[in-house]
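Colleague: here is a sequence with its predicted model. Questions after.
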Amino acid sequence: MAPGKEHLSANFSVLTQKHLDKFNREYQITTFLNPKLPAQNKAVYPFLVRKFPFYTRVCNFANYRVRSTKFLIKVLWFFGVHISQVNPFGLSRINHFELSCRALNRKPDLNVFRYFYEFITARDWYTFAHRKSGPSPSSEEKSSLKNWKDHFFWLDDLCLTTDIAWRFKDQSVDFELKEDFIFN
C-alpha cells in the first residue's frame, strides 16, 4: 500500500526558489541558517544531517519565528518531540498560551499549559489538543489548514537552542498531571 500524505516519507515540497526567497525576506530567515529547497524527489523524511525541515505555514499560521522562545523549547523538550514533528495547530497553541501569559504579566508555566492541553498523535506528527475535562483557553480556532505539509525547506539546526529529541511512535511516557495539581 502506498503511503498517503499523512506520512513523512510521502511529503515533498512544492516551494520554488522564488517563493523561498520571498518567505525568507518576509520572515527574516538569515542566510546563516542556510535555507535550502529540497530536491524535487526528496521527501521530508529521512532527514538531512544537521538540518531540519521547516514548514512555512508554521510562521504564517502559528506566528512562529526562527529563534525559539525558551518556553517553546521547554515544551518540546518535556514532551520529547522535535519541532518538525509538531503541526502548526500545536505550535499555534503553544504560542497563544505563552502570549496570553505574558499579556497577563505572568510567566508561562509548563504545568498550567499541560492543564489546558494534552499531547496527542496526529498520524506522523504530533499536536496539542484542548483537554475535554478542562476549560478552553481560547475560542474560535480554525480546524483545518490545507497544504501545510508540502511547503517546507531545510534549515541548519543551529537555530535550535538545545538538542531536541525525535519522538518515535513506540515511545510511551505518562504526561498526565498529578490529581492534586491546582493553579490560580
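Modeller: Cool, the structure landed.
Colleague: alpha carbons only for contacts and neighbour counts from here, please
Modeller: Fine.
Colleague: check which helices and strands the lengthiest helix in the chain sits against.
Modeller: The longest helix of the chain (DSSP state H) is helix 88-103. Judged by 3 or more C-alpha pairs under 8 Å, 6 or more residues apart in numbering; DSSP states H and E, the packing partners of helix 88-103 are helix 56-60, helix 70-79, strand 125-130.
Colleague: buried ones in that helix, by neighbour count?
Modeller: Pro88, Phe89, Gly90, Leu91, Ser92, Arg93, Ile94, Asn95, His96, Phe97, Glu98, Ser100 (16 or more other C-alpha atoms under 10 Å).
Colleague: mind listing what the third one touches?
Modeller: Contact criterion C-alpha atoms under 8 Å, 6 or more residues apart in numbering gives Tyr126, Thr127, Phe128, Ala129 as the residues in contact with Gly90.
Colleague: let's see it at 6 Å
Modeller: Thr127, Phe128 (C-alpha atoms under 6 Å, 6 or more residues apart in numbering).
Colleague: put this next to the first one:
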Amino acid sequence: MDEENPQEENPSEEGPLRVLKWDLGLFEHITRGFRFPREWDARYPGQNQTAADALPGYITLFEDFFLQGNFRLPATEFMAHILHYYGLHISKMSPPGMVRVRHFDFLCRSHDIEPTVERFRVFYQLIRNMGFYSFGNRASAKKILLNHL
C-alpha cells in the first residue's frame, strides 16, 4: 500500500478488470427468455468494456447470474437482505458469489427454513477478488450430511 494514502488498493493484488465477453445471441436469449420488460432498456456491452464501464443509471449483471446462479429479476428479499447487510450493490457481486447466495436460498427453502443473513454467515464469509465480492466457505463451519430416511 502507498504510505501516503493507506486507503489506496494495491493494483498488483487486484489485477485489471476483464473485458466482458457476452455473446450478442446469448444476451438476446437472456433478455427475451427471462422476459426483461422493454422499460428496463437492457443494453449489450460495447467492445472492450469491463463491468465497471456501465453507463450512468445502468448496472452490470453477468450472464452467469442468470444461467448458473438461477438469478431472476426482481431479486428475492433474501438477496436484498444480503446486499444490504454487506453494503453491496448487486453490480459489485461476482457470479460465484451470486451462485452461493442463490444456492443457500434454495437449500433453505427446500427444507422449509427461512433463509436469513445470520444463517448464511454461519457458513460463508465475504471475500473480494478483482474489485468484486463473493462468498467463501467459513473455515469454522463444520461440514455435515444429514440422512433423513
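Modeller: Structure's in. What do you need? Keep in mind it's a predicted model, so treat the numbers as computed, not measured.
Colleague: rewinding a little: find me the equivalent region of the longest helix of the first structure in the second structure.
Modeller: Aligned by TM-score structural alignment, helix 88-103 of the first structure corresponds to residues 95-110 of the second structure.
Colleague: mean distance between the matching stretch and the first structure after superposition?
Modeller: Mean deviation of stretch 95-110 of the second structure relative to the first structure after superposition (mean C-alpha distance after the TM-score superposition for the first structure): 1.2 Å.
Colleague: how about the nearest residue to the most centrally placed residue in the first structure, chain neighbours excluded?
Modeller: Residue closest to the average C-alpha location in the first structure (C-alpha atoms, centre = their mean): Val86, at 3.5 Å. Distances taken as C-alpha to C-alpha, 6 or more residues apart in numbering put Tyr126 closest to Val86 of the first structure, at 4.8 Å, once the chain neighbours are dropped.
Colleague: under the alignment, what does that neighbour map to in the second structure?
Modeller: For Tyr126 of the first structure, the residue aligned by TM-score structural alignment is Tyr133.
Colleague: neighbours of that match, how many?
Modeller: By other C-alpha atoms under 10 Å, the residues close to Tyr133 of the second structure number 22.
Colleague: mind putting the helices and strands packed on helix 88-103 of the first structure in a markdown table, distance to Arg114 of the first structure included?
Modeller: Below are these laid out as a markdown table (distance: least, C-alpha to C-alpha, whole Å):
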| stretch | distance to Arg114 of the first structure |
| --- | --- |
| helix 56-60 | 21 |
| helix 70-79 | 9 |
| strand 125-130 | 9 |
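Colleague: okay, the buried residues of helix 88-103 of the first structure in CSV with distance to Ser13 of the first structure next?
Modeller: As requested, those are arranged in CSV below (distance: C-alpha to C-alpha, whole Å):
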residue, distance to Ser13 of the first structure
Pro88, 16
Phe89, 19
Gly90, 21
Leu91, 20
Ser92, 22
Arg93, 25
Ile94, 25
Asn95, 25
His96, 27
Phe97, 30
Glu98, 30
Ser100, 33
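Colleague: farthest pair in the residues you listed?
Modeller: Spatial extent of the buried residues of helix 88-103 of the first structure (C-alpha to C-alpha) is set by the pair Pro88 and Ser100 at 17.8 Å.
Colleague: touching stretch 109-116 of the second structure from outside, list them.
Modeller: Asp105, Cys108.
Colleague: check stretch 22-41 of the second structure too.
Modeller: Counting by C-alpha under 6 Å, 6+ apart, no residue sits against stretch 22-41 of the second structure.
Colleague: can we see that at 7 Å?
Modeller: Contacts to stretch 22-41 of the second structure, defined as C-alpha atoms under 7 Å, 6 or more residues apart in numbering, come from residues Tyr44.
Colleague: may I see the buried residues of that stretch?
Modeller: Buried, per 16+ other C-alpha under 10 Å, within stretch 22-41 of the second structure: Phe27, Thr31.
Colleague: what of stretch 60-76 of the first structure?
Modeller: Those would be Ala62, Tyr64, Phe71, Leu72, Ile73, Val75, Leu76, for stretch 60-76 of the first structure by 16+ other C-alpha under 10 Å.
Colleague: and that stretch, end to end?
Modeller: End-to-end span of stretch 60-76 of the first structure (C-alpha to C-alpha, to the nearest Å): 20 Å.
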